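Peer 1: build me a structure from this.
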Amino acid sequence: MGSILNKPQQWWQKIKGFFKRIGNFFTYDVNPEKQELATEQPPKPGKDASWYQRFIFYFNVTIGSIKTLLLIVISAAIIFFSLVVGVGLGYFASLANQEDVPSYQSMKNQIEDSNESAAFYFAHNDKLGNLTTDLIRTPVKSNEISPYLKKAIVATEDEYFYQHHGVVPKAISRAMISDITGVGTQTGGSTLTQQLVKMKILSSETTFKRKAIEILLAVRLDNYFTKSQILTDYLNAATFGRNNKGQNVGGVEQAALGYFGKHAKDLTLAESAFIAGLPQSPSVYTPYTQSGSLKKDVSAGLDRKNTVLFRMYRHNDITKAQYNAAKKVDLVSEFQAKATPEKENRGYGYVYNLVTVEARDILIDQLIKDDGKNVTKVRNSKEDYNTYWNQADQLLRQKGYRVYSTLDRNIYDKMQTAAKQYAPYLGQSRTSTVTDPVTQQPTNFTEYVQNGTVLLDNQTGSVLGFVGGRDFNKFQLNHAFDTKRSPGSSIKPMLVYGPAVDNKLINTQSQIADFPVSFSGYFPTDFGQQVQNRFISASEALAESYNIPAVNIYNALGKGKATKTYMEKMGIRLSNKEYSELGLALGGTKDGLTVLQQASAFSTFSNGGEHVTPHVIQKITDPSGKVLYKAPETKKKVFSKATTYIMQQMLSGVVQQGTASSLNNGQIPFSTKNIIGKTGTSNDYRDIWFIGSTPGITMASWIGYDNFYGHNYNLDESASDSNLTYWANILASVYRTDPSIFKLSQKMTKPDDVKEANVLASTGTLPGSVDYEGSAARVNSGAKVKAYYNDSDAKAVSYKFGIGGSDKNYRLFWQNYFGQSNDYAVTSTYTGKTVRSKSAEVEDRYYYSNGSYGTYGSFGTGTYSGYSQGNYSGNTTTRSTTGNGTAANNNQLYNQYGTNQYNPSNYGGSTTYNTYGTTGTGTTGNTRTTTNGY
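Peer 2: Take a look at the predicted model:
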């Protein structure tokens, strides 16, 4: 101890040296001779060195290494940060260069527009109204707002409002760092000017691009307008929670009325502070619930009010005495009592819902594309899709967009009137006692025969009008756009005959077999389980909608191999499994098709073989008139001109002498020779269709029951004629409104590559010879008819001249042709056992219901769908089944595609229900029904 005290100078020098070395950690000391860092380490001590010398040596080495490494890291960070900042500023500058500079008037229109919800228009700039919303707003002028409220907002939301020029530089830096590092996705700190830009011009998303544009627009806004104007517009635009009627409040005037029953100019200091605190989190600080009742705990809003008061005091807006007095005010006693909002009654419910859904979908896709993401992938992600759904919905409700539809008000009104007049004749209503799924109480529920109709412009794809259902006040489900039903035989022209003509497989007089036939256990029959037992021309088979010929043609086409491309070009997408099943030729789809899809696909035959994507929204603009979206003119060549012409000849036969010939009884105000069409009926008259087209327009109509609550109602045998009369009445009403859209004078001229030939009606070929019973027999007798060919020549007769048919069938034909009496062409009824397709992988089953057994017969192809809620429940009758499809469940449940809870008295908005079978787990099977009609 003494030796240490005797050498204080030596220890002091060592301590100084130690701290000096520590200080070198942060400094460079360069040796001018070696140009090396002064932290060069001394020679390593020898074996005789003391522990202190060794400690100092290793300490210096460690510190020197750390210092060098840290200096390298700091240097790299500085370089990287400079690079990032440079790139960020460059990107910011590029955005500034790309972004259109808005004019003063444009920005003025947007920030001062009080109708923030989207405005909807019919065609021809005919305003329908604004998007329905519970947000109420009453704009006021600056002198109609309490000075206390203005000061409270500035002190709370933007204390440097009167000093900055639209933005605060540190906020810009924070936004850039947040976007680069991913730390703090909520950038916060936006000025009132930026918030106004976000509310009135941009979306609230916080991507760097939108943040950069927001900054640019905020600076420009501050340059165009005074602080008083900006503050007033902000106070008119901001949301302030819910009022005593449960309505969302926009603007300070409605906030003052809804909370305190007074105008904004009359608000006291305490009341102003309370309202000024709401924009930060309106749902948390508002004192009212969605029903308008006062919350049990309103302390959050009151605490927020005190925070606002303190900031006003700190900002020198109020004195300490005012601050203390305002804190003591009992605002709870001033809150308004619960009240009932006034109900808004207006028509066009189907139109409002449709335009809202269509516009929102358009904006969703645009937002996704703007962010450089794949639309399909985002739509398949529930979380991502919901994010964009909310953004698009916010744009529609807050940005004052103008949405222009293609719907013609006059045409739409006439269609509703005609549909309403004839609706009682579509079929009988069915009333039953059911258990309400919400209240669990028994209630009477009436099912009506529903109808869905779509009127399209063939050349543009514009939807001119539609009928969504019987009564929007009772059933909001849009049967024209949102429900998918079995298309029945109405699918045949698009799926079977069109592709067959285009591939030169058939001509108008090609003979198709209609005999009993089994395709690996699948037995199709014609309507009513009949079999014609003869060869039938393609034209007659289509006109009379015989099923067996359609299946034979589809089989000859190779099923989906030659048809899928055609269908997809016409906007219809089906699975490979559906294409692989022959029953698809008769409408045996898994989910079915919408009326819009049917009308759009069929319109191809009246539009020269080109398909135009259908649309309801023509364009969307912002309040200044800037076009944000315009419907693209998307046309796809589906069929050749020759195919289209030939199909028009064949489809004309459906109306002139086929299944739609009842239209010739004077219901149409012009010659039916101007109409081509196709009927369709699914099994047991469950779905009835007619699609008719003139050169200018196409109109498709469907009727049937929704079959909610497990009902199994079908239409009667006269339903097809009823639907044709219904269709004709609507068409006549539209024609009287605007005959020009029908373009009756525009008739397709025969293309040069359509060839004609007079052929034998019996064989569809030219006369010739065949080998009959061992000798050549001349075939030239019988009637001759004109046949149209797609760029091919008529062929001479051969023994097997048709499509389909067995050796037995051809022998029966030739025996009859050469004079033998037999059963050729004698219509029979198929009475054999209906055998399911092997692909069904289920056996016919018996199940118990109401004390007796009933056979649940299987249908041609598809999966078995006979269960409900996990048990074998159903009716007690034997199901006679033919054709194709899956057995429709006798105890069906609704299928909800939306997120809203099903309510029998209010199927809201765009929620889609489907009325096909249910599976054993109790969920909707949504399976196909057999198509067995015309």
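Peer 1: use CA for all of it now, contacts and neighbours both
Peer 2: Noted.
Peer 1: what sits up against the strand or helix carrying residue 414?
Peer 2: Here residue 414 sits within helix 409-422, counting by DSSP states H and E. With contacts defined as CA atoms under 8 Å, 6 or more residues apart in numbering, helix 409-422 is touched by 122-123, 126, 464-467, 470, 726, 729-730, 733-734, 737-738.
Peer 1: which of those residues fall in strands?
Peer 2: Cross-referencing the contacts of helix 409-422 against strands under DSSP state E gives 464, 465, 466, 467.
Peer 1: TSV for those, including distance to residue 526?
Peer 2: Listed next are the ones in strands among the contacts of helix 409-422 as TSV, based on distance: CA to CA, whole Å:
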residue	distance to residue 526
464	36
465	34
466	32
467	31
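Peer 1: burial check on residue 730, number of neighbours?
Peer 2: By the other CA atoms under 10 Å criterion, the neighbourhood of residue 730 contains 27 residues.
Peer 1: which SS class is residue 249?
Peer 2: Here residue 249 is strand, with the state taken from DSSP: H, G, I helix; E, B strand; the rest coil.
Peer 1: before we compare anything, build this one as well:
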Amino acid sequence: MSAASSAKPRTKPAVTRRRKTYRWFKALFLSAAIGAFFGMVGYLAIILNGYRLLAANLDKLNLSEATIVYDAEGREIAKLYGAEGNREIVSLNEIPELLRKTVIAVEDRRFYEHQGVDYWAIGRALYRDIVSRSLAEGGSTITQQVAKNIFIADPKKTFFRKATEASIALALERTKTKDEILELYFNRIYFGESAYGIEAASKLYFGKSVKSGELTVAEIAMLAGLPKNPNGYSPFRNPERAKERRAVVLSIMAEQGLITEEEKNRAMNEPFRLNDRVPAVQHPAYVDYAVDEVERLAGISEEELFRGGYRIYTALDPKVQNAVERVFANDALFPKKAASQTDSPESAMVVVRPSDGRIVAMVGGREYARKGLNRATVRRQPGSAFKPIAVYGPAIESGKWTPDSILEDVKRCFDDYCPENYNGKYLGNVTMRQALRDSINVPAVWLLDNLVRDAGGFGPVFRFIRNLGIELDEKNDRHLAIALGGLTSGVTPLEMAQAYGVFANQGVLVPAHAVLRVEDSRGRTVYTAAAKPKQVIRPSTAYWLTVMLQEAVVSGTGKKARMDRPVAGKTGTTQEPGKKGANRDIWFVGYTPQYAAAVWIGFDRPDALHSLTADSGQAAAVFSAAMRLALEGVPKGEFKRPPGVEEPSPSPSPSSSPTPSPTPSADNGAGGITLTAAYDAVRHAVRLMWTPSEQAALYRIFREGGSENGKPSPIAETSDVRWLDADVEDGAEYRYYVAALAEDGQTELGRSNPTSVRIPAGGRLPSPSASPKRTPAPPTASVGEGEPSATPPEENAAASPPALLPSVPAVSNKDGGT
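Peer 2: Modelled structure (predicted):
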């Protein structure tokens, strides 16, 4: 049998099996090819989708940054941010290397190896998700976390969201370097408690900047562990869980060789040294005003401020601001809410530095809420605090009147406007200084009437007021009631502090401002305050007003503002119409050689039920309490007489130069007592006034001169801070000083400066004749001042004026003792 014939033929099953195997491999290959093709298409689609999303949202890479507000000493007092939270941007090289490596070790060990997506981590996460039957495991790289936090708003963990996240991550890796992505991560990631980014978190929890290099190993570990569960691991909310998380991170750091075992153990036992939690905004009224000023003057909107990372440098003096806030927290210094009242009395205070216009302190209310009603900028009727601005200042500025000019104090009407003195007493004739010191109403109206008649209108008076930074209603404020503070719209405490600051600054106005400069996020200055000084009234006018306002504090209506340093100022009160003894507004506006300040107390919505029984002495007491604290340790200073300003010469005419005025000495006595003396032409006597000494129980007054010879001899003793020496001779010159005595009446604590006064040769000045009754239209509001029960009366109230116009509040000024 041949070989060919002996071979076994192929069986059908074998052929069939081979064919099936071939077909199976062919189908598998085709499936793989198709799968690879669609996988490639899908991958390209993901890549392209990532590029598309990235390109459409590039602006989101510009992270919003909180704006920081600083006080005058460069300390942070506020952070302003919107919905995206508190963030301060830092560069990667400003972040400590250990912190960078720790975050990578905890969040994404293969960060510098993968291309945006870590497939090993995804596989591990997928396996765990299958086991747990949920999408519990993340597997996200640092790049994916950046993509998710910046570009994806949907918080739900879905396959579509993860795919989108991966696509953007892949695109990011192809458009950004690894370090750029890591920097984005450190500045964008959420660290809890409204802190976004590592810098904000470091400051929030530890009060340290990451740039300082002061973070400990334990602090670095805590910060690195927060992103996994920011609120759950917050040391403020969950200190024990925070310590546990810190321990996990420290172990990872040791495993990765970032720290030694010894460092790990030491850090494990380190107690939390957390920063004190402070409000995002301290001193809210001041900060709100500063933000408004930036919007108004720098043209930067609030929206821009809340995301632009600006730096606002303000004039806030922390010592002065804290002093005012401390006083405002003292209930004993303020009127109490009556049982029948639904609202509590409110208050505001502003302190400015006249020399450069800086607003060093501002409190907008006793219960001020952020972005609330800032009462420091709300208009109110100023009462008699407006007299130096509307009457006595313009009179002295005219050159026809001086502090010792004789003014008429007789009950009378000016056409149909009939002001009254609060105590119902009229002295016939008084000097200007006396009228201001005791806040007598009729002489102020009489003098304004004369000023208007002499000038042929209100022009010079309005110009003087405008020069102090106060704008009146040109149409409706042309009436005599402005002498007593009767204004159509009123004035703000800030305006009053600025105006009195001109008197303190020898007639120079530097516009009040809170913001010194603004820098953008790159440190470029985009705004600088341009508050230029301007001589707006004569230095002599400012000086004589200061002399008279000092007297008002030493022995007049502002006695409760007295301190152991020079103080000048004026009270103000407006009365609730138709309710005797009830006040709407009480004021004190005053200044020291360092600061000018205004205090207002009243109700936000005054009415017959919501009125005050307190007088403006209470506002003066608030001023004194706040300024004492603010000026602790500050030299007393002095109000200096400007060069070339001389004593006025005596004259019997009320419209010409009068008799000598007291001159504050440039050299206080050894006891810190400043003595002033002036001849009172009406009483034919020398009036002595001095600043009080807190230790003195008694004062002894010494005099020499006249027909007397020899050394100074004592002429009187008093516990008051003023004395009237009526035993004087015509044409004589006298020299005085005051000695402060202890309780035993013998021990001398110190002496004042000496001061001299010459008595005019003509004796008493004759009383002036009554002025003509030509006067402008009466006021639309009844204003003036006074206190219901002052001893002696501190300010004298105005009479009821004619019918009110709707545009003017129906308030009456009753100053006469506040």
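Peer 1: could you pull out the helices in the stretch 351-500 of the second structure for me?
Peer 2: 387, 393-397, 432-437, 441-455, 459-467, 493-504 (DSSP state H, counting those that start in this stretch).
Peer 1: and residue 675 of the second structure, which of the ones you listed is closest to it?
Peer 2: Distance to residue 675 of the second structure, taken as CA to CA, is lowest for helix 432-437 among these, at 16.0 Å.
Peer 1: which residue is nearest the centroid of the second structure?
Peer 2: Centroid-nearest residue in the second structure, with CA atoms, centre = their mean: residue 286, separated by 2.0 Å.
Peer 1: so which strand or helix has that one?
Peer 2: Here residue 286 of the second structure, judged by DSSP H and E, is contained in helix 284-293.
Peer 1: onto which residues of the first structure does the helix or strand just after that helix map?
Peer 2: Scanning forward in sequence from helix 284-293 of the second structure by DSSP H and E, the next helix or strand is helix 302-305. Helix 302-305 of the second structure corresponds to residues 393-396 in the first structure, going by TM-score structural alignment.
Peer 1: now the helix holding residue 286 of the second structure against helix 318-328, angle please.
Peer 2: Helix 284-293 of the second structure runs at 130 degrees relative to helix 318-328, counting by axes from the mean of the first three to the mean of the last three CA atoms, to 10 degrees.
Peer 1: now for helix 284-293 of the second structure, which elements pack on it?
Peer 2: strand 358-363 (3 or more CA pairs under 8 Å, 6 or more residues apart in numbering; DSSP states H and E).
Peer 1: okay, the strand it packs on sits on what stretch of the first structure?
Peer 2: Aligned by TM-score structural alignment, strand 358-363 of the second structure corresponds to residues 462-467 of the first structure.
Peer 1: my read: residue 264 of the second structure touches residue 254, true?
Peer 2: Yes - in this structure residue 264 of the second structure lies within contact range of residue 254 using CA atoms under 8 Å: 6.6 Å.
Peer 1: who has more neighbours out of these two?
Peer 2: residue 264 (22 against 17).
Peer 1: now stretch 121-137 of the second structure: which residue numbers in the first structure?
Peer 2: By TM-score structural alignment, stretch 121-137 of the second structure lines up with nothing in the first structure.
Peer 1: centre of the chain to that stretch, how far?
Peer 2: 55 Å (CA atoms, centre = their mean, to the nearest Å).
Peer 1: report the buried residues of it.
Peer 2: 121, 122, 125, 126, 128, 137 (16 or more other CA atoms under 10 Å).
Peer 1: now swap in stretch 781-800 of the first structure and tell me
Peer 2: 784, 787, 788, 789, 790, 794, 796, 797, 798.
Peer 1: which of those lies closest to residue 306 of the first structure?
Peer 2: Once CA to CA is applied, the member of those that ends up nearest residue 306 of the first structure is residue 790, at 83.8 Å.
Peer 1: cheers, nothing more for now.
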